[in-house]
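J.: sequence plus the predicted model coming up.
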Amino acid sequence: MNWQVRIHSPIAIKSRLGSTFIEIPPISPVVTEYQVHRLTCEVCGASTYGTWPHGVPTGMIGPRAQAIVSLCTGAYRLSKRTTQQVLHDLFGLSLSVGTISNPEASTTKVLEAPVDQARAYVQEQARAHLNETGWRQGGKRAWLWVAAATWVW
């Protein structure tokens, strides 16, 4: 139905109505392939390889993809296979389970120092709030102990 109101005197706008629409733009991974030449001696069979240009990243996964993998397997506690499926469904990435394990290990290493700093800070505090949570992982019982203090949780 279309409702119209006719007003026969000047009016002042008292308020405006609005509507919000949220959309996520299409996400497409950027895949860059680097190549170097390999030469093999026809006489002795020895091989030599070219060197990678300066700035070629090490590993197969960039920092944003690594962050998503770590978020899925760490914070969300998804299995590697489920993480593999999420990456495929959301971004069209086809990665092996082994490829998903590498960024996990790298993220763990990068977080060692900040975790140690947080641990030291909490231990110095006069008061901390503690929680213990258990679950099964890989058929074994696992535990997570959490300590929260001012500025660290």
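T.: Happy to help now that I have it.

J.: contacts, neighbours, all on C-alpha from now
T.: OK.

J.: show me the longest helix that occurs in the protein.
T.: If you go by DSSP state H, the chain has its longest helix at helix 97-124.

J.: mind listing the strands for the chain?
T.: Listed in chain order, the strands of the chain (DSSP state E) span 38-40, 47-49, 129-137, 140-148.

J.: closest one to residue 78 among the ones you listed?
T.: strand 129-137 (10.8 Å; CA to CA).

J.: distance between the closest one and the chain's centre?
T.: Distance, stretch centre to chain centre, for strand 129-137: 23 Å (CA atoms, centre = their mean, to the nearest Å).

J.: ok, the nearest residue to residue 56 once chain neighbours are set aside to residue 92 distance?
T.: Of all residues not flanking residue 56 in the chain, residue 34 sits nearest, at 7.7 Å (CA to CA, 6 or more residues apart in numbering). For residue 34, the distance to residue 92 (CA to CA, to the nearest Å) stands at 21 Å.

J.: next up, a structure to set beside the first:
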Amino acid sequence: MIGIVKRQVFDIPLPKIEVTEHQAEVKYCECCNKTITAAFPAGVLAPVQYGEVIRSWSVYYQYQHFIPEDRLQQLFYDLYGIQLATATRTGYNRIAFDTLASFEESVLSAVKTAAVKNLDETGFRVAGKTQWLHVASTKTATYYHISPKRKSLLDGLSGTVIHDHWKSYYNLGGVEHALCNQHHLHELKAITEHDKEPWAQAMTRLLRVALRCRHFNAHHAIPVARIKRLTNIYKKIIRDGLAYHETLPPLPCKGKQGRQPRRTGHNLLWRLFHYK
């Protein structure tokens, strides 16, 4: 032999269920004439039950990876040869919910008192009815809450809230407002591609340049001269955009009375003008 050639294969062993039996001694006290049974470990409540690892995986698969209930049941059967009843999984979810109650409160408190937080909402269907998922987040914490009402916003917020200009956010008291540039970029993309408005592409480039400037100066203030230059370009793009819309024919009014309707790009320009 002149040497050895090695090859390694990393793999996961086939999963299998392990059974741990707990035995509690039962004794009779001749002094008090009572039968006394030793205590079982915490969480061991039934003659036969699944353990904490199965419970943890069930909650993790369902809520971290959004696996539907029927597929989750199939997954446990395929991998481990066990069938978790719907009622069993529901009990696991309730235990997790109760256990995380204090953590949820700490996340909510951290988000409410953060100097800057992001707010958003989206609708979805539950049992045929519309529900609203509200989210409030920072760089390190995210808080979700669900309500049948879209206007069910958090109270007790402080600092600056960043959002998409939904009017109800302006009803929040005790906060400063900033608008989300990611939403602006989505709107600018549509205006550039569908409405072919020239100012929109220029504003898109400027917002991206400003973001790169912020990243480049992450650990110190952006130079005043740079801020002044970006601001001047921002104002010029808005002036050019408003001038462009002045050259377009007015949109027809839907009724005999009311304010003259504006195009999507025109509305965005005024928003960028008032909320820069």
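T.: Great, that's in hand. Bear in mind the structure is a predicted one, so any value in this text is a computation, not a measurement.

J.: got a TM-score for the two of them?
T.: Laid over one another, the chains give 0.65 as their TM-score (TM-score structural alignment, normalised by the length of the first structure), with 124 aligned residues with a CA RMSD of 3.0 Å.

J.: hmm, back to that, equivalent range in the second structure for the longest helix of the first structure?
T.: Matched against the second structure by TM-score structural alignment, helix 97-124 of the first structure falls on residues 86-113.

J.: now do that stretch: distance from first to last residue.
T.: End-to-end distance for stretch 86-113 of the second structure: 39 Å, by CA to CA.

J.: in it, what counts as buried?
T.: Burial within stretch 86-113 of the second structure, assessed by neighbour count using 16 or more other CA atoms under 10 Å, is assigned to 89, 92, 93, 104, 107, 108, 110, 111, 112.

J.: so the third one makes contact with residue 61?
T.: No. Contact status for residue 93 of the second structure versus residue 61: not in contact, 11.3 Å apart, counting by CA atoms under 8 Å.

J.: can you count the residues close to the residue mapped onto residue 76 of the first structure from the second structure?
T.: In the second structure, residue 76 of the first structure lines up with residue 65, judged by TM-score structural alignment. Other residues lying near residue 65 of the second structure total 9 when counted by other CA atoms under 10 Å.

J.: how far does the longest helix of the first structure sit from the chain's center?
T.: 14 Å.

J.: which elements pack onto that helix?
T.: Under the contact criterion of 3 or more CA pairs under 8 Å, 6 or more residues apart in numbering; DSSP states H and E, helix 97-124 of the first structure touches helix 63-70, helix 80-91.

J.: and residue 79 of the first structure, how far is that from residue 139 of the first structure?
T.: Residue 79 of the first structure is 13 Å from residue 139 of the first structure, by CA to CA.

J.: and these two? Which one has more around it.
T.: When neighbours are counted by other CA under 10 Å, residue 79 comes out ahead of the other of residue 79 of the first structure and residue 139, with 15 against 7.

J.: distance of that one from residue 100 of the first structure?
T.: On the measure of CA to CA, residue 79 of the first structure and residue 100 of the first structure end up 10 Å apart.

J.: repeat for residue 53 of the first structure
T.: With distances taken as CA to CA, residue 53 of the first structure is found 26 Å from residue 100 of the first structure.

J.: show me what residue 145 of the first structure lines up with in the second structure.
T.: Checking with TM-score structural alignment, residue 145 of the first structure has residue 134 as its match.

J.: I figured its match was touching residue 144, is that so?
T.: Yes. Taking contacts as CA under 8 Å, residue 134 of the second structure lies within contact range of residue 144: 5.7 Å.

J.: more neighbours: which of these two?
T.: It is residue 134, of residue 134 of the second structure and residue 144, that has more neighbours when counted by other CA under 10 Å, with 21 against 14.

J.: which residues touch the residue nearest to the more buried one when sequence neighbours are not counted?
T.: Leaving aside its sequence neighbours, residue 134 of the second structure sits nearest to residue 121 (CA to CA, 6+ apart; 4.4 Å). By CA atoms under 8 Å, 6 or more residues apart in numbering, the contact list for residue 121 of the second structure reads 132, 133, 134, 135, 150.

J.: and the last one, what's its match in the first structure?
T.: So the one you mean is residue 150 of the second structure. Residue 150 of the second structure maps onto nothing in the first structure, by TM-score structural alignment.

J.: what comes up buried for stretch 120-135 of the second structure?
T.: In stretch 120-135 of the second structure, counting by 16+ other CA under 10 Å, buried: 120, 121, 131, 132, 133, 134, 135.

J.: and the fourth one, how far is that from residue 140 of the second structure?
T.: Pointing back at residue 132 of the second structure there. Residue 132 of the second structure is 23 Å from residue 140 of the second structure, by CA to CA.
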